[in-house]
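Trainee: Output the structure for:
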Amino acid sequence: MDIDSLKLFCDVIQLKGFTQAAAANSITQSAVSQRLKALEKKFGGPLIERHGNELFLTRTGEAVYKGSRRILAEMREVEEQLHRIDGKVSGSVRLAAIYSVGLYELDPSVKRFLKSYPEIDVQIEYSRENKIYQDVANSSVDLGIVAYPSNKPQPRWVPFRDDELVLICAPDHPFAQRDSIALKALAGQPFVTFQRDIPTR
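Mentor: Coordinates of the predicted model:
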């Protein structure tokens, strides 16, 4: 069994595209397609169907995907055990973050982490908040960073840090002369703000 091809197949599903999986594995998109065709030949049928711009698992693909995830998890466990024998900390961490945090704030923290634990493979993907909760709940990722806690008991969340929201207005706006503004003073004001499905709105 080609473990690398199984991982590549899982990456296509989790990253939602051949291009993204190719970039994550530093190979060409055609190489991804060839690997998946080989898997489909081995398992006797198509694993993925495309509808528009979206990819969907076939029934065969669903079974192969679930089995591949189990195999890859067991392989990671074996690798971690071997590294523990050598006294090394190793493994992988799959992290999902909202775009603003992932693109602008995570990089220094990840670099410090990798400097301390160079044997650990950190995989980061950027997504919307509702999808991050979903991915953590179904174990597609290990950790998620969002802007606002969910009111649901699961998955468990812990505070990461406090962030300050500020109001930006034109220099000639009446609010520009104030040091602070009560929330009720904002009622009725026109805003450029977050989309409706973003909790911090």
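
Trainee: CA atoms for contacts and neighbours, from now on please.
Mentor: Noted.

Trainee: Which helix or which strand is home to Pro190?
Mentor: Secondary structure assigned from DSSP states H and E places Pro190 in neither a helix nor a strand.

Trainee: With Ser92 instead?
Mentor: Going by DSSP H and E, Ser92 is part of strand 91-97.

Trainee: and the angle for the longest helix along the chain with strand 91-97?
Mentor: When the chain is parsed with DSSP state H, its longest helix is helix 59-85. Relative orientation of helix 59-85 and strand 91-97, computed by axes from the mean of the first three to the mean of the last three CA atoms, to 10 degrees: 120 degrees.

Trainee: which strands and helices sit next to the strand holding Ser92?
Mentor: Applying 3 or more CA pairs under 8 Å, 6 or more residues apart in numbering; DSSP states H and E, one finds that strand 91-97 contacts helix 59-85, strand 120-126, helix 129-137, strand 143-145.

Trainee: Let's compare: structure for the following, please.
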Amino acid sequence: MKVEYFKTFITVVNEKSLSKAGKLLNLTQPAITKHLQSLEEYFNTILLERNVKGIKLTDDGALLYKYAQEILKILEEAEQNISGNKENPKGILNIGASNIPGQYLLPLLLGRYNLAYPQVKVNLEISDTGDVVAKILDGIYDVGAVGSEIKNPRLEFVPFYKDELVFILPANHPLTQKEVLEPDDLLKIPLIWREKGSGTRMFLEKALKNFGISEKKLKIVMELGSNQAVLTAVEGGLGGAFCSEIAVRNATKLGLVSTHRIKGLALQRDLFLLYLKRKKQHPLINHFINLALSEFSLLRR
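Mentor: Reported below is the predicted structural model:
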């Protein structure tokens, strides 16, 4: 069975058209048809149904589509691992990151990575911690950067940056002159919270629980899906919020918000790089993690 047949099959399914797949693969339509027929003969089943609406996978076809993706992914890993000792590694590195590392830490790091390994194409997507972890487990991302560690025996988490959450208030709030707030102050202020799945929220809820503050006692008036949205809401006077210090640094300098700490509440946390343990020797992942640890070691406070 030729690997090209799996590539053809996946492309036809993705494009939902033999002619479009042929253009992408630089193959004639008869060649595409031959590849598909070879697969169907080999597995002794019908993989695709063709009708006026296009192409539809059969149940067996859907199963093979999943396996074919895994096969090509493993072959890609093998190629990258075997070529990992070369001076100029090449390949594709898919990275998923939550808001804080994705917006404030990785962009400059990726610029340095590109200079060091120009033949590696890097794709970065920003989501929440839960989504990043799920896509690492599914093999969609090669490496992730998140704000909370989630226990899973298949995953390796590597701390790379020491972050701190601070409490921010609108610039005209009565408590702006009070650098350290009392815990009871939190119970009186309308709060803007991050969405479920956010690493910031996971860490914060655990820290508050350990501190003796129940989420039920808080006046949470809204949940927003990014640090920037939370910051904008606070600037607009809608309430207070916990945010990463690096995310509010500029707004604080410009006087748009005031930054505070809560008496007795420690909110320092590690940000983590993560990857599947079975990819431990993946050269592109190793190069990326080593560069991150080197670059951010000077910033760990």
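
Trainee: circling back: which among the helices and strands packed on strand 91-97 of the first structure is found nearest to Gly188 of the first structure?
Mentor: When those are compared for distance to Gly188 of the first structure using CA to CA, the nearest one is helix 129-137, at 27.4 Å.

Trainee: Please name every helix or strand in contact with that closest one.
Mentor: Against helix 129-137 of the first structure (3+ CA pairs under 8 Å, 6+ apart) you get strand 91-97, strand 143-145.

Trainee: contacts for that helix?
Mentor: 96-98, 141-147, 154-155, 198 (CA atoms under 8 Å, 6 or more residues apart in numbering).

Trainee: Let me know the closest of the residues you listed to His173 of the first structure.
Mentor: Among the contacts of helix 129-137 of the first structure, and counting by CA to CA, the member closest to His173 of the first structure is Ile198, at 26.7 Å.

Trainee: got the residue ranges for the strands in the second structure?
Mentor: With DSSP state E as the criterion, the second structure has strands at 48-51, 54-57, 91-97, 120-126, 143-146, 155-170, 180-181, 190-194, 219-224, 241-244, 257-262, 268-276.

Trainee: and those as a markdown table, adding mean neighbour count?
Mentor: Below are the strands of the second structure laid out as a markdown table (neighbours: other CA atoms under 10 Å):
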| stretch | mean neighbour count |
| --- | --- |
| strand 48-51 | 12 |
| strand 54-57 | 15 |
| strand 91-97 | 21 |
| strand 120-126 | 15 |
| strand 143-146 | 28 |
| strand 155-170 | 21 |
| strand 180-181 | 16 |
| strand 190-194 | 22 |
| strand 219-224 | 15 |
| strand 241-244 | 24 |
| strand 257-262 | 22 |
| strand 268-276 | 22 |
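
Trainee: Out of those, the one nearest Lys16 of the second structure is which?
Mentor: Among the strands of the second structure, strand 54-57 sits nearest to Lys16 of the second structure (CA to CA), with 5.4 Å.

Trainee: and the closest one, what does it pack onto?
Mentor: Looks like strand 54-57 of the second structure contacts helix 3-15, strand 48-51 (3+ CA pairs under 8 Å, 6+ apart).
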